[in-house]
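K.L.:
Need a 3D model of the sequence below.
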Amino acid sequence: MTLPMIAQDIVLVLKKAGLLLNHRAPRPDQTFNGHTTNARQVQTASLFIAYKGVSFDAHSALKDLQQNQSGLGFIVEQKEAFEALPQDVFACLVTDSREAWAWLAAHSHGNPQDRLRLIGITGTNGKTSTVWFLRQLLRTIQEPCLILGTLGVYCGEEKFPATHTTPDPDELFQQLALAVKKGVSWAAMEVSSHAIVQKRLGPLRFDAAGFTSFSRDHLDFHPTMDDYFAAKWQLFSQLLKPGAVGWLSHGIEEWLPPDAFTRGLHFYGPARSGRTMQKGDSHYEVAAMTLQSTDFSVTLDSKTWQGHLPFGADFAIANFTLALLIVESLLPGRVSADAWSHIEPVPGRFEPVTEAFAHGLAVIVDYAHTPDALEKTLHKLRELTQGRLWVVFGCGGDRDRGKRPLMGAVAEKEADVLVVTSDNPRTEDPETILKDILQGLTQSKHQAIVDRESAILRAIQGAQRGDSILIAGKGHEDYQIIGKEKFPFDDRKVAAACLKRRQAK
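P.N.:
Sure, this is the predicted structure:
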């Protein structure tokens, strides 16, 4: 439940944030019962926050709102809009309305971030896994945690749906307030580049942060890879508390700005000959791995953990290591390797469809939806496969078209048999998306089947004992977006049903 906002408090919040350029408050004690960025949801005595979005500039709605509602207040970021508002209404001119929204959302929910220890995870791939492992590691030491990200929102043992990797400010601070209400003192969240650029985080400052990986993605949103990295790097350059802990994957070193190495940040990665570890850095080393288990160790300075996890895949081990290092940095000496065997695999991340083992097959569902993630996942599955390696994948519609042929090329290089299909086509023609993917292929060892269920069935019926099938792109998602509608579709359930049909055949 949001708290009412008083005009003079709004001014103070915006001043504290460094966003306020000008304001007028005919009644400093004027109270607003809520705030909104949606002109269709404005009610009497509410605060309207206008910003210029990707496809709509809410400043254009100001005139109609003044005529149809009373008792309104306004936050705007255009000087001409501010000057055009009546002198007898509360109004603030700010440098960035989106950021103002985040600060005001935090205020209206009682600034829950001040009563939480916050962990932020960014990276192209690996955010979801790391946050998932953070929750479970903290649970093993009786430290309940709120997590926010692609898998949804978990508060302690309760789960809530999520709309974005990093929610909009109202949802974000509502969930943080829920954690405080339930007595949870930790919050770990995925920090997307979109959220940073769109200023959704407001006053959040993190006690610890991790950077998992960096590769091509979201170039439909960011102009260049440099812009994409710069957005993510703001988590470390602008959003950490003084003395905060920062862990960086060795794989991002080439992208780092020169001052990154003077910030007291630490690196982690696989043990490799020829790499010199600096004090405070960490490495992990796998002793044995199958599709269902991993024995490995993590070394931090003079301390080494050795344990067993009930799942496989290199990427999961890297992300588990990051989560372990963050918890150890914040709560030293509390983590025990004895608890690793109780850690659950991440839903939809290199997740085996267990029914396949009875057929002598391995069917793996994974969220890999970038060229880098697909390559790494296929490469690891190749190591664990005796027979042929199949891949069923597509690319999302209304997203970065440039990565489609790159993913086709990766799949052709790493797999024996390709079945190219739909992912979430959204408003694009699925056939067009498939054609974009096929431009990256040089051979004819592929099949193109638009219907995703038919594509999965084709691979499962065509595979022989000893073969592995990777179903990539959607992972944990239990829907498919066609046009603007969501239809039920879970790769894991569809694969299990197809395995039954294979048996019946």
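
K.L.:
Please count neighbours and contacts with C-alpha atoms only from this point.
P.N.:
Fine.

K.L.:
What is the burial count for His222?
P.N.:
Counted with other Cα atoms under 10 Å, the neighbours of His222 add up to 18.

K.L.:
Check which residues of stretch 487-505 are buried.
P.N.:
489-492, 494-496, 498-499, 502 (16 or more other Cα atoms under 10 Å).

K.L.:
same thing with stretch 104-117?
P.N.:
The neighbour-count check on stretch 104-117 (16+ other Cα under 10 Å) flags 104-113, 115-117 as buried.

K.L.:
Select from those every entry located in strands.
P.N.:
The strands, defined by DSSP state E, take in Arg117 from these.

K.L.:
Kindly reformat the buried residues of stretch 104-117 as TSV containing distance to Gly246.
P.N.:
Below are those laid out as TSV (distance: Cα to Cα, whole Å):
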residue	distance to Gly246
Leu104	28
Ala105	27
Ala106	24
His107	27
Ser108	30
His109	28
Gly110	28
Asn111	24
Pro112	23
Gln113	19
Arg115	21
Leu116	18
Arg117	14
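
K.L.:
for comparison, sequence B:
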Amino acid sequence: MKLESLIQAIPVKQISGNTNKEISGLDSDSRNIQQDFLFVAVKGTAVDGHQFIDKAIESGATAIVCEEMPENITPTTTYIQVSDSKEALGLLASEWYANPSRQLTLVGVTGTNGKTTIATLLYEMFRLFGEKAGLLSTVCNYIDEKAVPATHTTPDPITLNKLLREMVDVGCRYAFMEVSSHSADQKRIAGLDFDGGIFTNLTRDHLDYHKTVEAYLKAKKSFFDHLPKNAFALTNLDDKSGMVMLQNTKAAKHTYSLKTLADYK
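P.N.:
Next up, the predicted model:
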């Protein structure tokens, strides 16, 4: 794919170098970089990818997406500066795999407990209806009936879009996925076109990462904040954070409950 075509998917601050070049792949891990790759320098929680720009170029990267322009510019390398390289990685990965989430009815499930159960039940139910469907979950990923081992609750953007592309290619019309708070906070789901979101519940969890319950809640809520208006947002009315999740969503709001009056009881 041409670099100039690929970077149309991201908001760019400035470009240094030639964009009329062919890109053979992209990655945010410098160890995976090959000849003519695009390297996305992401600031992670433990490691800053900007430290590995030179290593990526040595391995064959001809284009770099970064938040900070390096002091030493290589003349043959193209540098694309962005405000948020985490978000850029998600958008670029979606574009690289021809935006597979737009060709699926994609539903995300978030919450502390019950994500795997709900996503798996939906996947199994739709397949019992005779539909081809995909599943992205903590236990295992499925491309219709083909099992793919899972390494994270929500994979990195490149793996995520690769799996979604494989689902589309085998004829899947539906995909159900767990959306972890880590993935929402790290913008691993950036660029995905969700048709619906489901909230289960919120209890104290992952505070080693989020530090506070409020930050944990905000990470979950950001998933619903970014749902498009033609999507649905389904929340658990029995959980005290249930309606908080939907406060700022543009999606159509729906509720379910075991204890009180709701859209689905």
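
K.L.:
Report the TM-score for the pair.
P.N.:
Scored against TM-score structural alignment, normalised by the length of structure 2, the superposed chains reach a TM-score of 0.92; 264 aligned residues with a Cα RMSD of 2.1 Å.

K.L.:
quick revisit: which of the buried residues of stretch 487-505 of structure 1 fall within helices?
P.N.:
Within those, residues falling in helices by DSSP state H are 491-492, 494-496, 498-499, 502.

K.L.:
Just put those residues in JSON lines and tack on distance to Val365 of structure 1.
P.N.:
What follows is these, written out as JSON lines (distance: Cα to Cα, whole Å):
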{"residue": "Asp491", "distance to Val365 of structure 1": "7"}
{"residue": "Arg492", "distance to Val365 of structure 1": "7"}
{"residue": "Val494", "distance to Val365 of structure 1": "11"}
{"residue": "Ala495", "distance to Val365 of structure 1": "9"}
{"residue": "Ala496", "distance to Val365 of structure 1": "11"}
{"residue": "Cys498", "distance to Val365 of structure 1": "14"}
{"residue": "Leu499", "distance to Val365 of structure 1": "14"}
{"residue": "Arg502", "distance to Val365 of structure 1": "18"}
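
K.L.:
Where does the longest helix along structure 1 end up in structure 2?
P.N.:
Identified as the longest helix of structure 1 according to DSSP H is helix 314-330. Mapped onto structure 2 using TM-score structural alignment, helix 314-330 of structure 1 covers no residues at all.

K.L.:
How about that helix, which residues are buried there?
P.N.:
For helix 314-330 of structure 1, by 16+ other Cα under 10 Å, it's 314-329.

K.L.:
next structured bit after it?
P.N.:
Downstream of helix 314-330 of structure 1, the first helix or strand assigned by DSSP states H and E is strand 351-352.

K.L.:
now the helices for the stretch 101-250 of structure 1?
P.N.:
Secondary structure of the stretch 101-250 of structure 1 by DSSP state H, counting those that start in this stretch: the helices cover 127-140, 169-181, 193-197, 225-237.

K.L.:
re earlier: can you list contacts of the longest helix of structure 1?
P.N.:
126-127, 129-131, 133-134, 137-138, 208-210, 212, 245, 247, 268-270, 284, 298, 334-335, 376-377, 380 (Cα atoms under 8 Å, 6 or more residues apart in numbering).

K.L.:
Which among the residues you listed count as buried?
P.N.:
126-127, 129-131, 133-134, 137-138, 208-210, 212, 245, 247, 268-270, 284, 298, 335, 376-377, 380.
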